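# Here is a sequence with its predicted model. Questions after.
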Amino acid sequence: MNTRIISYVISNLFKLMMFLLLFPLAVSVYYQEGLKLSMAYIIPIIILGISSYFLSNKAPENQSFFSKEGLVIVALSWLLISFFGALPFVISGDIPNMIDAFFESVSGFTTTGATILPEVESLNKSIIFWRSFTHLVGGMGVLVLVLAILPKGNNQALHIMRAEVPGPTVGKLVAKMSYNSRILYIIYIVMTIIMIILLLAGGMSFYDACIHAFGTAGTGGFSSKNTSIGYYNSAYIDYVISVGMLVFGLNFNLFYLLLLGNIKQIFKSEEAKYYLLIIFGITALICVNIYPTYTSISRLIRDVFFTVTSVITTTGYSTVDFNTWPTFSKTLILFLMFSGGCAGSTAGGFKVSRVVILAKKVVREFKKIGHPNKVVNINFEGKTLDKEMLDGIDSYFILYSFTTLILLLITSLESDTFLTAVGSVFGTFNNIGPGLDATGPTSNFSIFSPFLKFILSLGMLLGRLEIIPLLILVSPRIYRKRD
């Protein structure tokens, strides 16, 4: 294993973290929050600077690395940024307990949006900003950003992209990975700026517009208001954020095709079609199911569409408490929690592409009944999927199910109801945020012990990185000189 390149990339990650911490520091200075709040960012910056210097102060001669180095880099990086991201919460005193702060930091960077805070409006403004800013940073992937700013466009960095960007495959937009990362981030930032402008037009302050644009772009869901988006009670804001969540749940490669003017290719995206079909189909089903509880059809459609886009994109913003909906609607919500958004988006979950491919595999088995030797290919996005890809999806589904079961068993030890346990696991492992019952949209995760908060923090990381990198990190075999 090339440990020098691992140290070098993490060293650059620390330098990036130092730069990112300047943003909440600037917010703290602007709002005159005092020296203590400034030190909440200055101290981590100093620690990161010293750590970066001792890790690697120059690029190694051998910069080659392969899949195992990429997986280790990703796992270590996400654990370390979550730890350092928690320090401002602890030092400021806003979240004095380190486990609670780690949970909040992991939730931010993984764009989960789950929280241990009973209310947020009493927090310092720079802390609220940092909390939501982690969504923006983690949405596209912190290492994707590192790759975008590294001077060399090492194509072996595809191993990092594959480990960090969610979905069954990672495609390159252009030849060099550094250019690929820059294109993704430019699209991401421009779309975030557009969200800020649209929210400003809806009457939000610049500060609140930034907070909620970060949560929408990263599909995270942290808000500066205790009642989330419901605070504004604005049809315009609800629809702007609903459409924003929907858009950020799409594969970002589609936006690059849009820039190239390749509209036909966009409309050929099979995953996008199923993604939109699920959103509008389930919106219609829930509307029919809860129609008797509403007096206004326009408000019914607005609330349901917002909730469906929020859950499937794993954002977690809320305008209503879906805990009060009938069982049928809550069952559909659970399916959305499982499904998640598109591959290559900022959304979490199992991913629509995998759900569609698994469904096609079931259909194939039915077609082969009575004709066991019949060859039935599975096509997706205009391509015939090979056995390696199909086996990989099967393996991930088994691993996903097994991990969910383990987390569910552990969480059930501290849950009053089965629905609370299921909702908590789905809400964290699928990076959604709110769960069901005791951890629903109007509740939080403070009810759990420090031990379970730590386990659910690991669950959020497992979900964001799609399990394998963290498992590889604790595998003794990966550190052997020869495999």
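Nice, thanks for sending it over.
# CA only for contacts and neighbour counts going forward, please
Will do.
# what's in contact with stretch 396-416?
Stretch 396-416 is contacted by residues 418, 421-422, 424-426, 429, 448-449, 452, 455-456, 459, 467 when judged by CA atoms under 8 Å, 6 or more residues apart in numbering.
# If you count neighbours, what's buried in it?
By neighbour count on 16 or more other CA atoms under 10 Å, the buried set for stretch 396-416 is 396-397, 400, 403-404, 407-408, 411-412, 415.
# circling back: please narrow the contacts of stretch 396-416 to those residing in helices.
The members of these that map onto helices under DSSP state H are 418, 421-422, 424-426, 429, 452, 455-456, 459.
# Tell me the gap between stretch 372-380 and the middle of its chain.
The chain centre lies 34 Å from the centre of stretch 372-380; the measure is CA atoms, centre = their mean, to the nearest Å.
# Against that first model, consider the following:
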Amino acid sequence: MLKRTYSHILGYTGNMLIGFSIVLMIPVIFCFLYPDEWKNSWYFVESSVITFIIGFALRYPNKTDKNNVLTVKEGAIVVLLVWTLNILFSALPFMFSHTLNFTQAVFEATSGWTTTGLTVVDVTKISKLLLIWRSLMQYFGGAGFAIIVTSSIIGPAGFGFYHAEGRTDNLLPNVKKSAKMIMLIYGTYAILGMFFYVLAGMKFFDAFNHSLTALATGGFSTRVNSIGEFNSKTIEFITIILMVLGTTGFGVHFTLWKGDFKTFIKNPEPWLLFSLILFFTPFVTNNLSSIFPNFSEAFRHSLFQDISALTGTGFSTVSFNNWPGFSMMALIILMIIGGGMDSTSGGLKLYRVFVLLKLIVIEVTSFFLPKNVVKSYVVWKGQMKRIIDSSTIKEILLIFALYFITYITGVMILLGHGYSVMDSLFEFASALSTVGLSVGITTPNAPISVLWTETVGMFLGRLEFMVVLYALAKMFRDIDILIMERKETKRIKSD
């Protein structure tokens, strides 16, 4: 039974890698637009061939059954394997081109696939193909590469992947249709973003990359000073729209696409998103008034950075070197809260925060009610009304606990390297919540242990802990079962 299960798992992993080998070839297409880049295309061709060979080696001896439905725990193992292998193979072009060493390349690839945006490359010195590759990693990482390839290759088995990926809203009756709908929504927004960026004065290359990474709430930029280098209020406004679209859950988007505005306004996440922005922006604006020439500039940069932090995008328009402590703490809080469930954002997620806030209100108000009165606890999520039971609350509290345990551990490691408390709190919140804003800790010259600490933080933050725990728990349990079976077999033979 275990042999068959893991044969399916390896087969599905092979399928994913075969699909990923095609994705690795996408940057080569841009050589027709930028002929000088043909010399850099071989880095992607070589990476694609290696990925295909390994994918085929896993797929060929392990036939998959299209009618087999993976459990969430089995799906978690595949997601863990695929994300790990995708990151490693995505790092190859950086290493083959001698742009980055192994640690740096894995860091950059992890930052890309987890839609974080922290970077160790000098964007002024690397090839256009590598810049495009960074943006594509964030785009596919945001959409959930695993669910896209799964839905197109292995049919019903995709159920386990879809939910292991952190998606809980089935937009349509089956996973394949849901994934196609996600890509339709995602693709439409990306094209519109490119169009409006070009209208605002961006060159096509910049518009293409920034539209993908803004929508993915990723934050990789083709410019050293991010969005701030364009110094354009119009471009900043377009970016804000894309960031908000990216941080909105796909289930919420689908209600709008269906024209179901009644259901849309019942969803708490958009309300909480705008409430937090409305609450924090005035305070941060006032706090920044001393470092900007006028109120208008303080408000402009406060609004952009607040939205960038909360949505988990990581674009910036200014440096944080001279920011007051209050404003820095505000950004840290917003990064930790994070964006919407079933979106491209990281963090604790608005839905979970809302559920706990509502629980507090209900518990306080129930104190004044008769003991025999039972209040139902209902929250809208996407198209559905969900009853919040004890198991849901336990899961949320578990994720919160794992998040803060990891956060404190990461901050302590950074502190151990001599960074200040504020910088350590800020940088690791950015990594763990897959944001990408930086105070300067993340650089090519950062200690290897710092880069690996942030790499692990980004990975755990993107997969939201439970996927990793499910996968590891199942694998260790299966290993234990296998050992026991072998011992039993040996005992029987000896008898």
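Noted; the coordinates are in hand. Because the structure is predicted, anything quoted here is derived from the model rather than measured.
# After superposition, what's the TM-score, could you say?
The TM-score (TM-score structural alignment, normalised by the length of the first structure) is 0.92; 471 aligned residues with a CA RMSD of 2.2 Å.
# before we move on, the earlier item: so which of the ones in helices among the contacts of stretch 396-416 of the first structure wins on neighbours?
Highest neighbour count within those: Phe429, with 32 neighbours (other CA atoms under 10 Å).
# surely that one meets Leu462?
Yes - between Phe429 of the first structure and Leu462 there is a contact at 6.8 Å, judged by CA atoms under 8 Å.
# Okay, now stretch 147-163 of the second structure: how far is its last residue from its first?
With CA to CA, to the nearest Å applied, stretch 147-163 of the second structure spans 9 Å between its terminal residues.
# For it, buried residues please.
For stretch 147-163 of the second structure, burial by neighbour count (16+ other CA under 10 Å) applies to 147-163.
# now swap in stretch 289-308 of the second structure and tell me
Buried, per 16+ other CA under 10 Å, within stretch 289-308 of the second structure: 289, 298-308.
# Which part of the first structure matches the helix or strand harbouring Leu414 of the second structure?
Element membership for Leu414 of the second structure, per DSSP states H and E: helix 390-416. Alignment of helix 390-416 of the second structure against the first structure: residues 387-413, by TM-score structural alignment.
# what's the answer for stretch 243-255 of the second structure, then?
Aligning stretch 243-255 of the second structure against the first structure (TM-score structural alignment) gives residues 245-257.
# How far does the matching stretch sit from its chain's centre?
With CA atoms, centre = their mean as the basis, stretch 245-257 of the first structure stands 14 Å off its chain's centre.
# Outside of that stretch itself, which residues are in contact with it?
Stretch 245-257 of the first structure has contacts (CA under 8 Å, 6+ apart) with 173, 183-184, 187, 216-219, 263, 265-266, 272, 309-310, 313, 315, 341-347.
# Return the residue of the first structure aligned against Ala431 of the second structure.
With TM-score structural alignment as the criterion, Ala431 of the second structure lines up with Thr428 in the first structure.
# dump the residue contacts of the closest residue to that match other than its chain neighbours.
Spatial nearest neighbour of Thr428 of the first structure, chain neighbours left out: Met460 (5.1 Å); criterion: CA to CA, 6 or more residues apart in numbering. Residues in contact with Met460 of the first structure, defined by CA under 8 Å, 6+ apart, are 106-107, 110, 112, 428-431.
# Go through these and name the one nearest Lys351 of the first structure.
Closest approach to Lys351 of the first structure among the contacts of Met460 of the first structure (CA to CA): Asn430, at 9.8 Å.
# count of neighbours near the closest one?
31.
# just checking, Gly316 of the first structure touches Ile432?
Yes - in this structure, Gly316 of the first structure is within contact of Ile432 by CA under 8 Å, at 5.5 Å.
# Alright, calling it a day.
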